[in-house]
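>>> Below are the sequence and a predicted model; questions follow.
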Amino acid sequence: MPLSNQVILVTGAGGGLGGTAALALAKQGAQIILLDKRIPKLERIYDAIVNDGGPEPVMYPFDLAGASEEQYQEMADAIEQRYGALQGLLHSAAELSAYTPIAIHKTQDWGHTLNVNLNAPFLLCRVLLPLLQKSVHASIVFTSDSSTRKPQAYSGAFGVSKIALEGFAKILAEELEAGGKIRVNSLIPGPVNSPLRKKVYPGEDKSVLPEMSSLAPIYCYLFDTASIGVTGQIIDAQNFTR
């Protein structure tokens, strides 16, 4: 169990990719903190982990977009009180209402998307960095998107947020590299049969897409000791080799 005694927080844990990552990491012995705003979805992945024999996870209902800075800090304080330190942080939560032309993009949707996809990762990193620094080694993983390589029309706030998130990840990686404790990388999951993919491309033949479970080895690698020393990288799941 290579991830035994590792505490990893997963945002968007009730979603497709977040749930897949949480289950994969728990299978390797990690203690998972499941963070999502939808309690029924948290309960489903909680049950899946327990039924699969993984360590009992912790559910933390939390609205990334609506929470105040004080609530973010309260969450960090609660984690410190329970665990003392943190070894992993996976930013998997994502907001994408629909592909929309900029000319008719609603201001409210724009702000909400940026809050979930960009501002929340910043706030989480800021309040959780002290706990990650307490570990001998720790890993932060951001979830990017292939559209950042070639910005697409109509991707709106989602596209802008993912481009900015990759930049943020690289800045953070450079700031933390000298310390030698915390590695920071971005993962591009690529086209997989996920709920978000179904929402964006409803007419697509999903039978030709890889299942979300195909990403399990990548998630485990990024939080395992095998990735120590790998930082500031953009890892494309379609080209991943160990």
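Looks like it arrived, so ask away.
>>> rest of the way, CA atoms for contacts and neighbours
Noted.
>>> tell me the contacts of residue 28?
Counting by CA atoms under 8 Å, 6 or more residues apart in numbering, residue 28 touches 1, 2, 3, 4, 54, 220.
>>> Around the fifth one, how many other residues sit close by?
Burial of residue 54 is recorded as 21 neighbouring residues (other CA atoms under 10 Å).
>>> surely it meets residue 32?
No - between residue 54 and residue 32 there is no contact under CA atoms under 8 Å: 9.4 Å.
>>> Mutual contacts of these two, please.
Common neighbours of residue 54 and residue 32 (CA under 8 Å, 6+ apart) are residue 26.
>>> Residue 37 and residue 66 touch, don't they?
No - assessed by CA under 8 Å, residue 37 is found out of contact with residue 66, at 9.8 Å.
>>> ok, these two, which is more surrounded?
residue 37 (19 against 13).
>>> Distance-wise, check the more buried one relative to residue 71.
13 Å (CA to CA, to the nearest Å).
>>> what does residue 153 give?
36 Å.
>>> Residue 155 now?
30 Å.
>>> Same question for residue 211.
Distance, residue 211 to residue 71, by CA to CA: 35 Å.
>>> And for residue 171?
The gap separating residue 171 from residue 71 is 25 Å, by CA to CA.
>>> Likewise for residue 80?
Counting by CA to CA, the gap from residue 80 to residue 71 is 14 Å.
>>> Kindly report the same for residue 82.
Distance of residue 82 to residue 71, given as CA to CA: 17 Å.
>>> When these two are compared, which one has more neighbours?
Taking other CA under 10 Å, residue 82 and residue 71 do not tie; residue 71 has more neighbours (14 against 8).
>>> quick check, that one in a strand?
No - applying DSSP: H, G, I helix; E, B strand; the rest coil, one finds residue 71 to be helix, outside a strand.
>>> OK, contacts around the residue of the chain most remote from its centre?
The outermost residue of the chain, judged against the average C-alpha position, is residue 103 (29.9 Å), by CA atoms, centre = their mean. For residue 103, the contact set (CA under 8 Å, 6+ apart) is empty.
>>> now the strands for the chain?
For the chain, strands defined by DSSP state E occupy the ranges 7-11, 31-36, 58-61, 88-91, 138-143, 182-188, 234-236.
>>> second one coming, line it up with the first:
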Amino acid sequence: MSLNEQVILVTGAGGGLGGTAAQALAGQGAQVILLDKSIPKLEKVYDAIVAAGGPEPVMYPFDLAGASEAQYEEMAEAIAQRYGVLHGVLHAAVEFSAYSPIANYKTKDWGHALNVNLSAPFLLCRVLLPLLQRSEHASIVFISDSSARKVQAYSGAYGVAKIALEGFAGILAAELEAGQKIRVNTLVPGPVDSPLRKRAYPAEDKAALPSMNSLDPLFVYLFSDASIGKTGQIIDAQTFKP
């Protein structure tokens, strides 16, 4: 499933699932735009892609929570000037510190989590849709969590954002389906040995979990021609077979 000449933006690309996905996509020939607020983390993923022989990625340091709408638009314009088109967006950035009762949430923390987990995907989609429309076929993928359907206690702003994100993805998919150019899907990774999992379940035996690289085939599938026609889906990585 070659991704040669495909330009794909990955948020949260400095580590976790975002970094893993970026390397998997670059490994199939994609030109990856690495977006994260941490420059050292971006450099680490950049070096890994180059060392593996993938196309040289582009690093784009960006604070999803702190950026203004004008800065989002500037980012879209920078991509337009460099590539002229965008073939995919993976929303992998996440904000989660720990499970906590709603009663203990501070307003600032609540707002910050919603900004990264929900508002940023909306803003990115809004400013990048014109670039995605220039592609014959494009793919938008949101990473969610099984807690979005379980309505899990103590998941707080993170849980609320994931519930809303799945709804947003469904609405966006329905709006874009008639054009038959941009497909929109949500990926639920399930339990994998990721930094997020370590924060959420610190006492869990991570050796028993699949590695993040176990998701590589799914990431590649969702951005390759093999997934054209599949849209508005919530894909459970534990059961789905590309």
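Sure, I can see it. A quick note: this is a predicted structure, and the numbers were derived from the prediction, not measured.
>>> looking at it, residue 222 of the first structure is touching residue 139, isn't it?
Yes - using CA under 8 Å, residue 222 of the first structure makes contact with residue 139 at a distance of 7.1 Å.
>>> biggest helix in the first structure by residues?
Longest helix in the first structure by number of residues (criterion: DSSP state H): helix 156-177.
>>> quick one: buried residues of that helix?
Across helix 156-177 of the first structure, burial judged by 16 or more other CA atoms under 10 Å covers 156-166, 169-170, 172-173, 176-177.
>>> Where does that helix end up in the second structure?
Mapping helix 156-177 of the first structure onto the second structure (TM-score structural alignment) gives residues 156-177.
>>> For the matching stretch, give me the average deviation versus the first structure.
Taken over the aligned residues, the distance from stretch 156-177 of the second structure to the first structure averages 0.2 Å (mean CA distance after the TM-score superposition for the first structure).
>>> which residues touch that stretch?
The contact list for stretch 156-177 of the second structure (CA under 8 Å, 6+ apart) reads 95-96, 99-102, 105, 110, 113-114, 117-118, 142, 144-145, 147-149, 151-152, 182-186, 231-234.
>>> go with 7 Å
With CA atoms under 7 Å, 6 or more residues apart in numbering as the test, stretch 156-177 of the second structure has contacts from 96, 99-102, 110, 113-114, 117-118, 144-145, 147-148, 182-186, 231-232.
>>> ok, now stretch 114-132 of the second structure?
Stretch 114-132 of the second structure is contacted by residues 64-65, 72-73, 76, 80, 85-87, 91, 94-95, 138, 157-158, 161, 165 when judged by CA under 7 Å, 6+ apart.
>>> Please apply the same query to stretch 34-54 of the first structure.
With CA under 7 Å, 6+ apart as the test, stretch 34-54 of the first structure has contacts from 9-14, 19, 23, 26-27, 29, 56-63.
>>> Please repeat the previous calculation with a cut-off of 10 Å.
8-16, 18-20, 22-33, 55-66, 92-93 (CA atoms under 10 Å, 6 or more residues apart in numbering).
>>> buried set for that stretch?
In stretch 34-54 of the first structure, counting by 16+ other CA under 10 Å, buried: 34, 35, 36, 37, 38, 41, 42, 45, 46, 49, 54.
>>> ok, which stretches of the first structure are helices?
Using DSSP H, the helices of the first structure run over 16-27, 39-51, 69-83, 107-114, 120-133, 156-177, 195-200, 216-223.
>>> Rebuild these as JSON lines, extending it with distance to residue 239 of the first structure.
Formatted as JSON lines, the helices of the first structure follow (distance: least, CA to CA, whole Å):
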{"stretch": "helix 16-27", "distance to residue 239 of the first structure": "18"}
{"stretch": "helix 39-51", "distance to residue 239 of the first structure": "28"}
{"stretch": "helix 69-83", "distance to residue 239 of the first structure": "35"}
{"stretch": "helix 107-114", "distance to residue 239 of the first structure": "28"}
{"stretch": "helix 120-133", "distance to residue 239 of the first structure": "25"}
{"stretch": "helix 156-177", "distance to residue 239 of the first structure": "18"}
{"stretch": "helix 195-200", "distance to residue 239 of the first structure": "19"}
{"stretch": "helix 216-223", "distance to residue 239 of the first structure": "11"}
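>>> which residues are in contact with both of residue 222 and residue 139 of the first structure?
Residues touching both residue 222 of the first structure and residue 139 (CA under 10 Å, 6+ apart): 88, 90, 183, 184, 185, 228, 230, 231.
>>> Now rank those by neighbours and give me the top one.
Greatest neighbour count in those, by other CA under 10 Å, goes to residue 88: 29 neighbours.
>>> My guess is that residue contacts residue 137. True?
Yes - Residue 88 of the first structure is within contact range of residue 137, at 9.0 Å (criterion: CA atoms under 10 Å).
>>> Find residues that contact each of those two.
182, 183, 223, 224.
>>> in terms of contact, does the last one touch residue 138 like I think?
In other words, residue 224 of the first structure. Yes - counting by CA under 10 Å, residue 138 is a contact partner of residue 224 of the first structure at 9.2 Å.
>>> Tell me which of the two has more neighbours.
A direct count of neighbours by other CA under 10 Å for residue 224 of the first structure and residue 138 places residue 138 higher, at 28 against 19.
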